[in-house]
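Visitor: predicted model, plus sequence, below.
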Amino acid sequence: MKGAPPHAPVVVITGASSGIGRATARRYARHGARLVLASRSRAALETVAAECRELGAQAVAVPTDVSHEGEVRSLAAAAVLEFGRIDVWVGNAGVFAYGAFEHLPSTVFRQVLETNLMGQVHGARAVLPYFRRQGSGTLVMVGSLYSRVGSPIISPYVTSKWGLLGFAECLRQELRGSGIRVRVVLPGTVDTPIYQHAANVTTRHVRPLPPAASPERVARAIERAPRRRRFSAYVGRVQKSTVLVHDLAPAAYDAASSLMVERVELHGAGAEVTVGTVLEAPAAASPVTGGWRSRGVRLLWAAAAAAALSTLLVRRRPQAAAG
């Protein structure tokens, strides 16, 4: 294995065993970073660490459940023990759940918050003492478009991501002038396996709302974040426009969001009720992508979205005429 130069940045990545985290690890590896990779499964992590070593990076795997504060503190300590410092901490670990609030088990709702929100809190608490000692460092938190807007049937995910953005803003304000940077990346739909891994109590099959960005685009935004002056960066221009609709026309946003969930995001019937990987880690590493950008899937998405939009316009036309 080719060793990284001593000045190469030390980067800790949580949720590194699939999707955005795996793509981010690969990107940093190509740039010669020294990597500390974390997720719940050692076997999955070792697969990704081996990939990064083949790309010329130094990489160590540290199994970590970010919902446990002690494990996250141990992750930070392991990184410093291995490489002497931490330059970038990428908080990326996340889980997903589908289901109306009243139908979702409280254990699933709580675990989504523990992983997606408290995992970020634990990460900040673990790494900030090292950043303070160095007088520098960047904390990159992976939020979501759902840090700004809501949607039916994914209330724990939205709650966790709204909380994350508020937490990040508070940290940014508290750390002014310290040499420590806080950055947030806000992707829309991304083509990752998180949707296949999601808890689902709807009894219907699920698919993410289109269009889906590639995980590599998000990884690029994450890798660039420490060098940019902007606090937040969106990934996915089409979906970013929904923030404007949400803020300026909330009633229209609510109607469109509900219809898109019913006609596009949910489909079919007879889906297995499952907690997915919310409570337990998958045994093996998952792919970077989830297959949501294939030509066939795009065509199905386009047809479903067009039908949903047509239905919404038909429903609103009589209301406008009556007004």
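Guide: The structure has been received and is ready for your questions.
Visitor: going forward, measure contacts and count neighbours with C-alpha atoms only.
Guide: Fine.
Visitor: remind me, longest strand of this structure?
Guide: Looking across the chain with DSSP state E, the single longest strand is strand 180-187.
Visitor: which parts of the protein are strands?
Guide: For the chain, applying DSSP E gives strands covering 10-14, 34-38, 58-61, 88-91, 97-98, 137-142, 180-187, 199-200, 205-206, 232-235, 266-267.
Visitor: just send those back as JSON lines, with distance to residue 283 and mean neighbour count too.
Guide: JSON lines is the format used below for these (distance: least, CA to CA, whole Å; neighbours: other CA atoms under 10 Å):
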{"stretch": "strand 10-14", "distance to residue 283": "17", "mean neighbour count": "27"}
{"stretch": "strand 34-38", "distance to residue 283": "14", "mean neighbour count": "30"}
{"stretch": "strand 58-61", "distance to residue 283": "15", "mean neighbour count": "25"}
{"stretch": "strand 88-91", "distance to residue 283": "21", "mean neighbour count": "25"}
{"stretch": "strand 97-98", "distance to residue 283": "19", "mean neighbour count": "28"}
{"stretch": "strand 137-142", "distance to residue 283": "24", "mean neighbour count": "26"}
{"stretch": "strand 180-187", "distance to residue 283": "26", "mean neighbour count": "24"}
{"stretch": "strand 199-200", "distance to residue 283": "16", "mean neighbour count": "26"}
{"stretch": "strand 205-206", "distance to residue 283": "23", "mean neighbour count": "19"}
{"stretch": "strand 232-235", "distance to residue 283": "30", "mean neighbour count": "20"}
{"stretch": "strand 266-267", "distance to residue 283": "27", "mean neighbour count": "18"}
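Visitor: before we go on, here's another structure to hold up against the first:
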Amino acid sequence: MSRVVVLVGATSGIGRAAARAFAERGDRLVLAARAPRTLADVRDECVEAGAEVLTVPTDVTTPGALDALADAAVDRFGRIDVWVHTAAVTAYGRFEQLPARVFDQVVRTDLLAVAEAARVALRHFRAASAGTLILTGSVLGHITAPYLSSYATAKWGLAGLVRTLQQELRDDADIHVCLVSPGSVDTPIYQRAANHAGQVGRPPPPIASAKRVARAVVDCADHPRREVSVGPFNGLMRVGFTLLPGVYDALVGPLMRRLGLDDTAVDPHDGVVFAPDPTSEAVRGGWLPDLGRVLRAAGNLPGQVGALVRRPAR
């Protein structure tokens, strides 16, 4: 039987990739994000994959918006089986350079709104005695890096919230809370970030694809796990951060400036922290090669070679 999946943050990055993945499995989807136009595009992608889809334009920081989203899901499909929350924003800049309003909005979006989503989802799951809540954390929920204070603050708080919920739900065998914690991911979040650092942000290598993280999300819906880390160096960074704090702190600043910031200068701006930008919403951020395009080009190569061989000499 197909599941009813509520997916918040469905128009870009991991959320959009996960929406497609759930659609291909035949799950019924309730998709939420801030930009109605892009939300309609994602709906069309998922319907084409064979899914039944409801879209609910939602700003997670608006009071009552997540309750209204849950009500819409139940009105349409009768229940909620899985709630996936991927909506997030970020900001670059030294802590004292980052305007308080930007810092606060990142924490409001990435932590307080997620807590409200958990509150709403768990209320429905407890009533049904079953359900899976999947939240997207980050390796920055276990380590820190300069210029990302608001994001790290929110993700550390989220990791603490998830651990607490898991403890409180130990006696509810069919209610699960999962945390998917990626490292760098090829999504547009870096270009869309607020920036008060003077340099454009970018994901430090190694970089995972959004589809890879989406697979981890879907796997948690199938087989719930307490936490899934996506990124080959995540464990190593956590060990260094914990066991060798002096060495870690000496290295992380220079590495962040070299690998996490571009040389391109940028004037201060708020990115999408306060309002969406539909023109920048996509699964990929362009940091990794488009393997689909590469494979299609490779598939066309024999025909192109054959055409050259068959072309008559002039």
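Guide: Nice, I can see it. Bear in mind that the values here come from a model prediction, so they are computed numbers and not experimental data.
Visitor: how alike are these chains, TM-score-wise?
Guide: Taking TM-score structural alignment, normalised by the length of structure 2 as the basis, the two superposed chains have a TM-score of 0.89; 289 aligned residues with a CA RMSD of 1.3 Å.
Visitor: chain neighbours aside, what residue packs nearest to the residue mapped onto residue 20 of structure 1 from structure 2?
Guide: Residue 20 of structure 1 maps onto residue 14 in structure 2, with residues paired by TM-score structural alignment. Spatial nearest neighbour of residue 14 of structure 2, chain neighbours left out: residue 210 (4.9 Å); criterion: CA to CA, 6 or more residues apart in numbering.
Visitor: in this structure that neighbour contacts residue 183, no?
Guide: No: using CA atoms under 8 Å, residue 210 of structure 2 makes no contact with residue 183, being 10.9 Å away.
Visitor: the more surrounded of those two?
Guide: residue 210 (24 against 21; other CA atoms under 10 Å).
Visitor: what's the match for the more buried one in structure 1?
Guide: Alignment note (TM-score structural alignment): residue 210 of structure 2 maps to residue 215 of structure 1.
Visitor: over to residue 46 of structure 2?
Guide: Aligned counterpart of residue 46 of structure 2 in structure 1: residue 52 (TM-score structural alignment).
Visitor: now do the contacts for its match.
Guide: Residue 52 of structure 1 makes contact with 25, 26, 29, 30, 58, 59 under the criterion CA atoms under 8 Å, 6 or more residues apart in numbering.
Visitor: which one of these is nearest residue 96 of structure 1?
Guide: residue 25 (21.2 Å; CA to CA).
Visitor: could you report the neighbour count for that closest one?
Guide: 33.
Visitor: got it, and residue 87 of structure 2?
Guide: 25.
Visitor: that one contacts residue 8, correct?
Guide: Yes: here residue 87 of structure 2 reaches residue 8: they are 5.9 Å apart, a contact under CA under 8 Å.
Visitor: give me the common contacts of these two.
Guide: 15, 33.
Visitor: so where do the helices sit in the stretch 51-200 of structure 2?
Guide: Taking DSSP state H, counting those that start in this stretch to define them, one finds helices in the stretch 51-200 of structure 2 at 65-77, 100-107, 113-128, 149-168, 189-192.
Visitor: ok, and the closest non-adjacent residue to the counterpart of residue 233 of structure 2 in structure 1?
Guide: Applying TM-score structural alignment, one finds that residue 233 of structure 2 aligns to residue 238 in structure 1. Nearest residue to residue 238 of structure 1, sequence neighbours excluded (CA to CA, 6+ apart): residue 211, at 7.7 Å.
Visitor: how near is the one you found to residue 287 of structure 1?
Guide: 19 Å (CA to CA, to the nearest Å).
Visitor: and the two? Which one has more around it.
Guide: Of the pair residue 211 of structure 1 and residue 287, residue 211 is the one with more neighbours under other CA under 10 Å, namely 19 against 15.
Visitor: count of neighbours near residue 224 of structure 1?
Guide: Number of residues near residue 224 of structure 1 (other CA under 10 Å) recorded here: 11.
Visitor: residue contacts, it?
Guide: Residue 224 of structure 1 sits next to no residue when contact means CA under 8 Å, 6+ apart.
Visitor: what do you get if the cut-off is 10 Å, keeping everything else the same?
Guide: Going by CA atoms under 10 Å, 6 or more residues apart in numbering, residue 224 of structure 1 touches 218, 233.
Visitor: what residue of structure 2 matches up with it?
Guide: With TM-score structural alignment as the criterion, residue 224 of structure 1 matches residue 219.
Visitor: circling back: mean neighbour count, the helices of the stretch 51-200 of structure 2: which tops it?
Guide: The highest mean neighbour count among the helices of the stretch 51-200 of structure 2, using mean count of other CA atoms under 10 Å, belongs to helix 189-192: a mean of 22.
Visitor: quick one: that one aligns where in structure 1?
Guide: Using TM-score structural alignment, helix 189-192 of structure 2 lines up with residues 194-197 of structure 1.
Visitor: ok, now stretch 149-168 of structure 2?
Guide: Aligning stretch 149-168 of structure 2 against structure 1 (TM-score structural alignment) gives residues 155-174.
Visitor: mind reading off the mean deviation between stretch 149-156 of structure 2 and structure 1?
Guide: Once fitted to structure 1, stretch 149-156 of structure 2 is off its aligned match by 0.3 Å on average (mean CA distance after the TM-score superposition for structure 1).
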